[in-house]
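**Q** Sequence and computational prediction follow.
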Amino acid sequence: MLGQIRASLNDMTPAERRAAETILGNPQATIGWSLADAARFSGVSEPSIIRFCRRLGFDGYSDFRLKFAQAVALIRQDDQALAEAADDPVKASILDNCNRAIAAINDLALDIDSAAVARAVDILLKSRRVDIYGHGGSGFLAGEGQHRLAHLGIASVAYSDPALQMFSALALAPGDTIIALSFSGVTTHLMPNLEIARNAGAKIISLTPTGSPIARMADVNIAINAYRQKKGAGFLPSERVSMYVMFDALIGLISAQKGSAAT
């Protein structure tokens, strides 16, 4: 059932999606929520919660919550079986990270928007210059992206420092493109620099959660929705692998297009 919710994300209204993201981020708590609780925690109206439930094929919130509780119970059984089988705490930790990475890739597959990816590839192939912005952990992928694009003959520079991003954005012009990487979609250091680039006439391609502030600033957004809610100070996003997989796919498609053009 969680897979059904994820598969429907791109078809939902913004309010329905906020409800879905809240529920996906809090599956255990959702079981005990009333309709009013679900609306309050999601920041939407009660009718929006009802519409969310009906979009998924349920009669209403009560019907949804009953079926959702049954689905979560099955997940609990799987988790308990894994925990009981993992006498080795090191192995258990590794398996937990593997499972979260696998779930993130499954989410990515459910969120594929072929038209958006095709538009991004077309923009990148026509770009005079491609600058890649990432901050924190996303900065590592930005650096790798620079090397991958350079290997394909596309002029590219990666910037993970906000001040250097600003200088880059000020130098952009129509015909240039930014790839903005943000696992959360709300990277505060990134947004002002994207605004500068947009005002300069540059195109923006983002890899970030659907409906996030950074996604709304982009000409094309490629959905990376694995990061649903920060889990605490010790949160280690194994789910970041989904962004790497999508970037690999972009590079592969660009390479194929350039190869076809050369023959």
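**A** Right, received. Where do you want to start? Numbering: from 1, shown residues only.

**Q** can we go C-alpha only for contacts and neighbour counts from here?
**A** OK.

**Q** where's the nearest residue to residue 243 once chain neighbours are set aside relative to residue 109, distance?
**A** Among residues not flanking residue 243 along the chain, residue 224 sits closest, at 6.4 Å (Cα to Cα, 6 or more residues apart in numbering). Separation of residue 224 from residue 109 (Cα to Cα, to the nearest Å) stands at 10 Å.

**Q** another one to put next to it:
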Amino acid sequence: MSSLLSRIEQNLSRLSDAERKIGQYILEHPNLVPHMTTKDLSKNSGVSESSVIRFCKSIGIGSFKSFKLELVKELTLTEMNLTDFSILHKKDGPYDLFQKVTYVNKSAIETIPASLDRKEYEKAIDLILNAEKLVFYGVGGSATAAFDGYYKFMRLGYHCTFTHDFHSLLSFIPYMGKNDVFFAISMSGKTKDVLELSRFAQRKGAKVIAITNIGKSPLYKEADIRLCTPVVESDYRIGSIPSRMTQLTIIDALYLSIFQAKGESILSQFHEARNEVVRLRR
């Protein structure tokens, strides 16, 4: 049992009757709670919404959102974690691992609403709609999401840039300005190359949209807009799997939001590109 759930169990006897009902419900259904609102939890446990807030404070957590994030982190890093090196001590067959990967990725995606702030997301959409140049940068596993963003937004007619080469971007960023956006993608929010380039872009007047784990990392603190992913795997791991899925999901959502906003103005270009693809098939 995770430390958060243990803390709840250990404190049940000192909680009020209403708070105890909430604690018991959480202990019995921990995997359901990250997808609930305070209204959902209060209804399912038979108490008022204010009791949910009091419950969180009683166990030392300031808000229900923070509680859900801590619960998500513990569930994913303990019960569902596949990417740390403990996998070497397990005897799962290939198809068993396939099923587990499917479950873990699905669970990671479903927890994004607990970490992503709606106002920040809507600010990002407004910023992108009025942008001229978009730069996407990430290293390691985050480079996959950066390239995906570059490819998708290029299809929407944006002047997009993506490269693995740090020094190439050092040459490009001086041409950025107040109408441009730098996408800084980093799970930890501590990757030095990502931080240095995002800071350089800000000095040129560009806005930085960070796709990073929720927390108090340097990137989280310094970005103009934070599109936060939940903590779904440890920083020391075999490879980026569920964390990459959360980054890609946010990129997909941004792309569809902008496509919907632009809609009619770019349909002819989409059809033209599609016709060429069909014509050139071999």
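**A** Arrived safely. The structure displayed is predicted, hence computed values, not measured ones.

**Q** Which neighbouring residues are in contact with the equivalent of the residue nearest to residue 243 of the first structure over in the second structure, exactly?
**A** Using TM-score structural alignment, the equivalent of residue 224 of the first structure in the second structure is residue 229. Residue 229 of the second structure sits next to 112, 115, 116, 187, 211, 212, 213, 214, 243, 246, 247 when contact means Cα atoms under 8 Å, 6 or more residues apart in numbering.

**Q** Could you tell me where the one helix or strand residue 105 of the first structure maps to falls in the second structure?
**A** Assigned by DSSP states H and E, residue 105 of the first structure belongs to helix 89-110. The counterpart of helix 89-110 of the first structure in the second structure, using TM-score structural alignment, spans residues 93-114.

**Q** now swap in stretch 20-31 of the first structure and tell me
**A** The aligned range for stretch 20-31 of the first structure is empty, by TM-score structural alignment.

**Q** which one in the second structure is aligned with residue 259 of the first structure?
**A** For residue 259 of the first structure, the residue aligned by TM-score structural alignment is residue 263.

**Q** Could you verify that residue 184 of the first structure is part of a helix?
**A** No: counting by DSSP: H, G, I helix; E, B strand; the rest coil, residue 184 of the first structure falls outside a helix, being coil.

**Q** how close does the alignment partner in the first structure of residue 160 of the second structure get to residue 163 of the first structure?
**A** Matched by TM-score structural alignment, residue 160 of the second structure corresponds to residue 156 in the first structure. Distance, residue 156 of the first structure to residue 163 of the first structure, by Cα to Cα: 18 Å.

**Q** And these two? Which one has more around it.
**A** Under the criterion of other Cα atoms under 10 Å, the comparison of residue 156 of the first structure against residue 163 puts residue 156 first, with 21 against 13.

**Q** isn't the more buried one right up against residue 143?
**A** No: applying Cα atoms under 8 Å as the test, residue 156 of the first structure and residue 143 come out as separate, 9.8 Å apart.

**Q** shared neighbours, these two?
**A** Joint contacts of residue 156 of the first structure and residue 143 (Cα under 8 Å, 6+ apart) are residue 132.

**Q** Now find how far off-centre stretch 248-255 of the second structure is within its chain.
**A** 10 Å (Cα atoms, centre = their mean, to the nearest Å).

**Q** the strands in the stretch 151-263 of the first structure, which residues?
**A** 156-159, 176-181, 203-208, 220-223 (DSSP state E, counting those that start in this stretch).

**Q** List just the one of the ones you listed that sits closest to residue 61 of the first structure.
**A** Evaluated over the strands of the stretch 151-263 of the first structure, closeness to residue 61 of the first structure peaks at strand 220-223, with 27.4 Å, by Cα to Cα.

**Q** on average, how far is the closest one from the matching bit in the second structure?
**A** Taking mean Cα distance after the TM-score superposition for the first structure, the mean distance separating strand 220-223 of the first structure from the aligned residues in the second structure is 0.6 Å.

**Q** same thing with stretch 137-144 of the first structure?
**A** Looks like 1.9 Å for stretch 137-144 of the first structure (mean Cα distance after the TM-score superposition for the first structure).

**Q** Walking through the stretch 51-200 of the first structure, point out its helices one by one.
**A** 61-85, 89-110, 114-126, 137-151, 162-170, 191-199 (DSSP state H, counting those that start in this stretch).

**Q** List the buried residues of the third one.
**A** When burial is assessed from 16 or more other Cα atoms under 10 Å, helix 114-126 of the first structure yields the following buried residues: 116, 117, 119, 120, 121, 123, 124, 125.
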